[in-house]
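Student: give the three-dimensional model of this entry:
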Amino acid sequence: MYESGENYLETILVLKERLGNVRSIDVVRELNFSKPSVSRAVGLLKEDGYITVDEDGFLELTEKGRDKAESVYERHRILTSFLMKVANVSEETAEEDACRMEHIISQETYMGIKEFLKK
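Tutor: Prediction:
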């Protein structure tokens, strides 16, 4: 899966926790993307079995989608914490950098950081 797809799934997960129900327009507002871009992404995620869209337009993560979204979101949280605690950067910078890093970091490095933070 591409970085953009992971970002959409993570955003849907976070919005679902915050709002209860999520529509495409909520994703548009959260990510500040155009409606056509989000519509296309939603179509692709639906086609690939990561989300469903009900008759009222609400987005739901499938089990596959939830697993992927939770994995990405966990990496985001761990990396943000690591950058704030170890690199001593601001929360804003840590969030921005973690958002980029979460998609490219190796599993080995991620697990090392996760174990480091447990100590």
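
Student: rest of the way, CA atoms for contacts and neighbours
Tutor: Noted.

Student: neighbours around residue 64, how many?
Tutor: 12 (other C-alpha atoms under 10 Å).

Student: that one: what's it in contact with?
Tutor: The neighbours of residue 64, taking C-alpha atoms under 8 Å, 6 or more residues apart in numbering as the test, are 49, 50.

Student: please apply the same query to the one 10 residues further on.
Tutor: With contacts defined as C-alpha under 8 Å, 6+ apart, residue 74 is in contact with no residue.

Student: check which helix or strand covers it.
Tutor: helix 63-85 (DSSP states H and E).

Student: go through that helix and flag the buried ones.
Tutor: Going by neighbour count (16 or more other C-alpha atoms under 10 Å), the buried part of helix 63-85 is 65-66, 68-70, 72-73, 75-76, 78-84.

Student: residue 13: how many residues sit nearby?
Tutor: Neighbours of residue 13 (other C-alpha under 10 Å): 22.

Student: what's the offset of the helix or strand where it lies from the middle of its chain?
Tutor: Residue 13 belongs to helix 3-19 when assigned by DSSP H and E. Mean-position distance between helix 3-19 and its chain equals 5 Å (C-alpha atoms, centre = their mean, to the nearest Å).

Student: and for comparison, fold this next one:
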Amino acid sequence: MSTARQILIRGDRYPGHVQPAELSSSTQDYLKTIWQLGEWSPEKVTTTTLAARMGLAASTVSEALKKLTAQGMVTRPSYGVVELTDEGRSVAVTMVRRHRLLETFLTTKLGYAWDEVHDEAEVLEHAVSEKFLDRIDALMGHPSADPHGDVIPSPSGVIAAPTAVQLVDVLDPVAVDVVRVSDDDPATLRYLAGVGVVPGTRLRVLPDSGSPGMIAVSVEAAAPASVVSMGVLAAEAVWVTRV
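Tutor: Now for the predicted structure:
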């Protein structure tokens, strides 16, 4: 059994806090991206990593961070490091909830593939109302995770995420359950879907792939189980818990 970490963050429905609608789409994107960079990585978020993730020049990001600091949304405790304040975190998690609910709606109700939803949700998350989000949340039965296995924050900002590790770091033969697949690269998502490695799938890590630089797993959901040899980049995109 995996343990879960729960984070309670004051959401946008609490009076006295900055509402996302009061901020520009650009500001919303910065705050959401800062939060996501720290969601699965222990590394500190820096101006450089933020610029790389957003595809912007470091100088552009640095200027934006000065404005966010003045707004009380981020702090910069040491050179290059960026941290969200409580206010910034509240807005960020609200935007994450919007994005993941929309991704789930697009896949479950509109037939989008899981490698197609990110860009659509990036646009829609800034436009839809809370009423619309509440309606699609109820329509889908209040899902707890999006198509990629990322946890959907509750309306009050609670996030109960599994304690998971990347498949590439599982070095011994063992059974694991896939709980999350990174959506950073659409081509990787298409590949993993094609070999049956999706959230909810049970895998068995095999002792030897037979090919240098490859990781072999048995996909237990298949009948009979199929053996897949994947490269390190694909294995880094898959997060698992031990059975």
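
Student: hmm, back to that, looking at structure 2, where would I find the counterpart of the helix holding residue 74 of structure 1?
Tutor: Counting by TM-score structural alignment, helix 63-85 of structure 1 lines up with residues 86-108 of structure 2.

Student: got the contact list for the counterpart of residue 131 of structure 2 in structure 1?
Tutor: The alignment partner of residue 131 of structure 2 in structure 1, by TM-score structural alignment, is residue 108. Applying C-alpha under 8 Å, 6+ apart to residue 108 of structure 1 gives no contacts.

Student: ok, average deviation of the helix or strand hosting residue 108 of structure 1 from structure 2?
Tutor: Residue 108 of structure 1 belongs to helix 107-118 when assigned by DSSP H and E. With mean C-alpha distance after the TM-score superposition for structure 1, helix 107-118 of structure 1 departs from structure 2 by a mean of 1.0 Å once superposed.

Student: quick one: buried residues of that helix?
Tutor: In helix 107-118 of structure 1, the ones that count as buried by 16+ other C-alpha under 10 Å are 110, 113, 114.

Student: quick one: the last one from residue 78 of structure 1, how far?
Tutor: The spacing between residue 114 of structure 1 and residue 78 of structure 1, counted by C-alpha to C-alpha, to the nearest Å, is 7 Å.

Student: same deal with the second one?
Tutor: From residue 113 of structure 1 across to residue 78 of structure 1, the span is 8 Å (C-alpha to C-alpha).

Student: find the residues that touch each one of those two.
Tutor: Counting by C-alpha under 8 Å, 6+ apart, residue 113 of structure 1 and residue 78 have no shared contacts at all.

Student: for the residue most central in space within structure 1, which non-adjacent residue is spatially closest?
Tutor: Nearest residue to the geometric centre of structure 1 (C-alpha atoms, centre = their mean): residue 10, 2.1 Å. Once flanking residues are discounted, residue 10 of structure 1 sits nearest to residue 69: 4.7 Å by C-alpha to C-alpha, 6 or more residues apart in numbering.

Student: from what I can see the one you found touches residue 5, true?
Tutor: No. Using C-alpha atoms under 8 Å, residue 69 of structure 1 makes no contact with residue 5, being 9.5 Å away.

Student: tell me the SS of residue 67 of structure 2?
Tutor: Classification of residue 67 of structure 2 by DSSP: H, G, I helix; E, B strand; the rest coil places it in helix.
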